[in-house]
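Engineer: Predicted coordinates and the sequence they were generated for:
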Amino acid sequence: MEGSGEEFMKYRSPLVSRYASKEMAYNFSDRKKFTTWRRLWLYLAMAEKELGLSITDAQVSEMASHLEDIDFVMAAEEERKLRHDVMAHVHTFAHCCPAAAPIIHLGATSCYVGDNTVEELDRKVTEMAGFKKSYLVTGQTYSRKVDIDSLCVLASLGATVHKICTDIRLLANLKEIEEPFEKEQIGSSAMPYKRNPMRAERCCSLARHLMALVSDPLQTAAVQWLERTLDDSANRRISLPESFLTADIILSTLQNITEGLVVYPKVIERHIRHELPFMATENIIMAMVKAGGNRQDCHEKIRVLSQQAAAVVKQEGGDNDLLARVQADPYFTSILGQLDSILDPKTFIGRAPQQVTRFLSEEVRPVLEPYKSKMDVKIELEL
């Protein structure tokens, strides 16, 4: 890679350097954060002017014209001297707005820019992720409760995705499905044949991190006694951005998996046929009783034959021959003509298809409808 290499001499969060979308990474960038501070100071001045404070149109215009041109070097130097990030940026903003300098941050506390910026980034990120919120952001709102609510929702998302992707990994191990696997992709440095489900593994790994992050605001809230303290400040700088960045990465990766998912119906059919005779034993018993048999006698017959078939599978490495044993036993003569229908795989899924259809129509599609215009996006992973 080009450059001096100095950028590789410090730790960089993999959430941003490897995985995050450009939009989400920007949303939690210094530029986004501090330009939002400046906009909040502008809105504060405009509101105070409207309420009758001695603030001029020239001061408001000067602030509006310098929202983006932040001298980050000066701001860093100011913070080193003042040990206060908000005042460092007040001084930096005042430097390029000399006329407005006396009224920047007038009547406000650090929470005004700090908490409302968190709310703004939260609102933006929930729009991108498809979540919906109804929190009202006003003047001195303090957002500890919002922090906890947001992270609890994301932790629940992490748990759900972890379950989904663990199932996809297990099914991939059975060779029933595969996540996208690109032409030159390497599954293992040692075993060239391997096609590891690295996307699902990434989702599982990051989901654990996301679930763990919810303890940060819970522990903070437990010891603050409703007082205005700053013992949450450093924690929030890490836990909030990382939560939303992680959730965004997980959702994007999961979308990438589903867009390129490969299903192998023949393998699935083989597995079903292999296990179905064992699964159908209760149905065979029911059919025998309906035909006049004794439930306990039939159960014993099936038990013996099932154990014999299981021994062939486990001890000899053979196929499941329970069905052949049932067909060969005169005891089951009365139901042999029904075996095809008894072993029809469709009879073992209950109302699952109708339940899925109903869930999609009543729960999923109404939630997705407001974002319909933004959903035609194909996800390509950077790494």
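Structural biologist: That came through fine.
Engineer: only C-alpha atoms for contact and neighbour calcs from this point on.
Structural biologist: Will do.
Engineer: which residues touch residue 172?
Structural biologist: Residue 172 makes contact with 178, 179, 197 under the criterion Cα atoms under 8 Å, 6 or more residues apart in numbering.
Engineer: and with 6 Å instead?
Structural biologist: residue 178 (Cα atoms under 6 Å, 6 or more residues apart in numbering).
Engineer: where's it, which helix or strand?
Structural biologist: Using DSSP states H and E, the secondary-structure element containing residue 172 is helix 144-173.
Engineer: Now the element after that helix, going C-ward?
Structural biologist: strand 177-178.
Engineer: by contact count, what packs against that next one?
Structural biologist: Helices and strands touching strand 177-178, by 3 or more Cα pairs under 6 Å, 6 or more residues apart in numbering; DSSP states H and E, are strand 262-263.
Engineer: And the contacts of the strand it packs on?
Structural biologist: Residues contacting strand 262-263 (Cα under 6 Å, 6+ apart): 177, 178.
Engineer: The same query, at a cut-off of 7 Å, please.
Structural biologist: For strand 262-263, the surrounding residues in contact (Cα atoms under 7 Å, 6 or more residues apart in numbering) are 176, 177, 178, 179.
Engineer: again with stretch 19-38
Structural biologist: Identification of contacts with stretch 19-38 by Cα under 7 Å, 6+ apart yields 16, 67, 68, 113, 117, 121, 241, 245, 249, 382, 383.
Engineer: Enumerate the positions of it that are buried.
Structural biologist: 19-21, 24-25, 27-28, 33-38 (16 or more other Cα atoms under 10 Å).
Engineer: And it, end to end?
Structural biologist: 29 Å (Cα to Cα, to the nearest Å).
Engineer: before we go on, here's another structure to hold up against the first:
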Amino acid sequence: MPNTPPDDGTSLDTYQNPLIQRYASPEMATHWGNTRRFATWRSLWVALAEAEQELGIAITDDQIRQLKQFQDDLNLDVAKDYEKKLRHDVMAHVHAYGDQCPDARGIIHLGATSCFITDNADLVLIRQALRLVARRLAATILRMADFAQQHRALPCLAFTHFQPAQPTTVGKRCTLWMYDLVLDLVEVEHRLDQLACRSTKGTTGTQASFLELFSGDADKVRQLEKRVAEKLGFEKIYAVTGQTYPRKVDSQILDALSGIGQSLHKIATDLRLLAGRKEVEEPFEKHQIGSSAMAYKRNPMRSERICALSRFVISLQSSPAMTAATQWMERTLDDSANRRLVIPQAFLAIDAALVLMQNVADGMVVYPATIARNLAAELPFMATENILMQAVSAGGDRQELHEQIRVHSQAAAQRVKNEGADNDLLDRLKQDTAFSGIDVDAATDPSAFVGRAPEQVDEILGDVVGPIRQRYQSDTDLSVDVHV
């Protein structure tokens, strides 16, 4: 092959990130793009210059106006050329911005270190990305709430150890999924509440350069820190830092994103199992192909992709933890490349998984007849305790009745397993004179075995989902096209 330089990442000859090309929403993909990032850098230089001017540094109104004039007019090609020469991304953009703002060139980045730009910009981007994740979580929770309400009282077979267990309802099972996401939303909101600004901490966190800039006036240095943070929309500032904001923060944020991934993976796995039982399925489009060979198949592609993306996010959880653990003294630069990869891609992947889960929750298909048949196949065994109690109340001997039920149950189970026949336990009990006074059919009404499941659905929708609906009532219309 000819020795050609690498392209800019848009050519089909180079690797394309599937998170951008196939999975994440345009909103999240754009959010982590270079245009948004470098425009955020410039907003930081404007905020710094404004705050310094307000506190008496010789910066003119014309210089501020010029900075604002070109704040969103990015000359990225010029910055790229500067970076080839300077080998420093922040200084390349300082020079490129200065070319557009010659009158303000001398005051751009005044007193600041590179991490004033990169770290504060990352915090701004992380904050907005977390807000989008919170909105997607809320949208998914509310879609599931509607599904749970619709099927609040539909009895179905429950499972422990993936073995048939006491019945529940389809709506109650959905609340299990939904509540995991509620806990994730609480954690995301907590991380948003705790997120702070690095602001003007200086090269090693001592603010020495700003103290020099203000001729030893420590009060103005403190005011500068507060004003810059406010201009960036932060109410809090990290109390102490080295050169960077605490990398512990990145680890905590990835913990929250991984937690969402864990929840989504469990939900999607349950749906895949239920699809295998033909009880509940994800949406399947009219012309969708499930298999290139087996035309009849309805593969749960959305749920499988949710699992794949969620597993990726879970796997990323360890990188920020390792980075936080290995930061030497005030800072080392081995965090940089790792963070450029991990943080955006974790957000992109969890965004993609949430988009899919919202789509699935909005169109889940339920098959009540299959659910009833599957439940009926196991319900006779579960009903035996109720039948035993009724027979004892009618005057029977508990121990003798228990033995009769044991014998009939074993015989019915052998018939099911060895012959593939239907469960005939109830017919056997009806024909046994020891149970002649018992209404066996009434004792096996499925709704009698689900306990308070329907009421529990009502309670969680009112007590837990209700406040979420109030907080996010204007933010949950986040439907996007799904690439299946």
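Structural biologist: Nice, thanks for sending it over. The model shown is predicted, which means the values in this text are computed figures rather than measured ones.
Engineer: TM-score for this pair?
Structural biologist: The TM-score (TM-score structural alignment, normalised by the length of structure 1) is 0.93; 377 aligned residues with a Cα RMSD of 1.8 Å.
Engineer: sorry, back to before: turn the buried residues of stretch 19-38 of structure 1 into a markdown table, including distance to residue 46 of structure 1.
Structural biologist: Output for those, formatted as a markdown table (distance: Cα to Cα, whole Å):
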| residue | distance to residue 46 of structure 1 |
| --- | --- |
| 19 | 39 |
| 20 | 36 |
| 21 | 34 |
| 24 | 30 |
| 25 | 30 |
| 27 | 25 |
| 28 | 26 |
| 33 | 20 |
| 34 | 18 |
| 35 | 17 |
| 36 | 15 |
| 37 | 14 |
| 38 | 12 |
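Engineer: and of the residues you listed, the nearest to residue 310 of structure 1?
Structural biologist: Nearest to residue 310 of structure 1 among those, counting by Cα to Cα, is residue 19 at 46.3 Å.
Engineer: Mind telling me what the closest one corresponds to in structure 2?
Structural biologist: In structure 2, the residue matched to residue 19 of structure 1 (TM-score structural alignment) is residue 23.
Engineer: Also residue 66 of structure 1?
Structural biologist: Match for residue 66 of structure 1 (TM-score structural alignment): residue 70.
Engineer: Tell me how many other residues crowd its match.
Structural biologist: 16 (other Cα atoms under 10 Å).
Engineer: Also residue 337 of structure 2?
Structural biologist: Applying other Cα under 10 Å, we find 9 residues neighbouring residue 337 of structure 2.
Engineer: The residue mapped onto it from structure 1 and residue 241 of structure 1, how far apart?
Structural biologist: Applying TM-score structural alignment, one finds that residue 337 of structure 2 aligns to residue 234 in structure 1. Using Cα to Cα, residue 234 of structure 1 is found at 12 Å from residue 241 of structure 1.
Engineer: May I have the secondary structure class of the counterpart of residue 435 of structure 2 in structure 1?
Structural biologist: In structure 1, the residue matched to residue 435 of structure 2 (TM-score structural alignment) is residue 332. At residue 332 of structure 1 the chain is in helix, as set by DSSP: H, G, I helix; E, B strand; the rest coil.
Engineer: wait, isn't residue 332 of structure 1 in contact with residue 324?
Structural biologist: No: here residue 332 of structure 1 lies out of contact with residue 324, judged by Cα atoms under 7 Å, at a distance of 11.3 Å.
Engineer: higher neighbour count, the two?
Structural biologist: residue 332 (21 against 12).
Engineer: Which residue, other than its chain neighbours, is closest to that one?
Structural biologist: Nearest residue to residue 332 of structure 1, sequence neighbours excluded (Cα to Cα, 6 or more residues apart in numbering): residue 326, at 6.5 Å.
Engineer: Pretty sure that neighbour sits against residue 333.
Structural biologist: No: the pair residue 326 of structure 1 / residue 333 is not scored as a contact, 8.8 Å apart, by Cα under 7 Å.
Engineer: centroid residue for structure 2?
Structural biologist: With distances taken as Cα atoms, centre = their mean, structure 2 has residue 260 as the residue nearest its mean C-alpha position (4.0 Å).
Engineer: what's the counterpart of that residue in structure 1?
Structural biologist: Residue mapping for residue 260 of structure 2 onto structure 1 gives residue 157, with TM-score structural alignment as the criterion.
Engineer: now swap in residue 280 of structure 2 and tell me
Structural biologist: By TM-score structural alignment, residue 280 of structure 2 lines up with residue 177.
Engineer: what's the neighbour count on that match?
Structural biologist: 20.
Engineer: same question, the one 4 residues further on
Structural biologist: Applying the criterion other Cα under 10 Å, we find 18 residues in the vicinity of residue 181 of structure 1.
Engineer: I'd like to know how far it sits from residue 200 of structure 1.
Structural biologist: Residue 181 of structure 1 is 12 Å from residue 200 of structure 1, where distance means Cα to Cα.
Engineer: Residue 249 of structure 1 is in what secondary structure piece?
Structural biologist: According to DSSP H and E, residue 249 of structure 1 maps onto helix 233-259.
Engineer: What residues sit buried inside that helix?
Structural biologist: Those would be 236, 239-257, for helix 233-259 of structure 1 by 16+ other Cα under 10 Å.
Engineer: do stretch 265-272 of structure 1 as well
Structural biologist: Buried-residue list, stretch 265-272 of structure 1, by 16+ other Cα under 10 Å: residue 268.
Engineer: Check the mean deviation of it from structure 2.
Structural biologist: Compared with structure 2 after fitting, stretch 265-272 of structure 1 deviates on average by 0.9 Å (mean Cα distance after the TM-score superposition for structure 1).
Engineer: residue range for that stretch in structure 2?
Structural biologist: Under TM-score structural alignment, the match for stretch 265-272 of structure 1 is residues 368-375.
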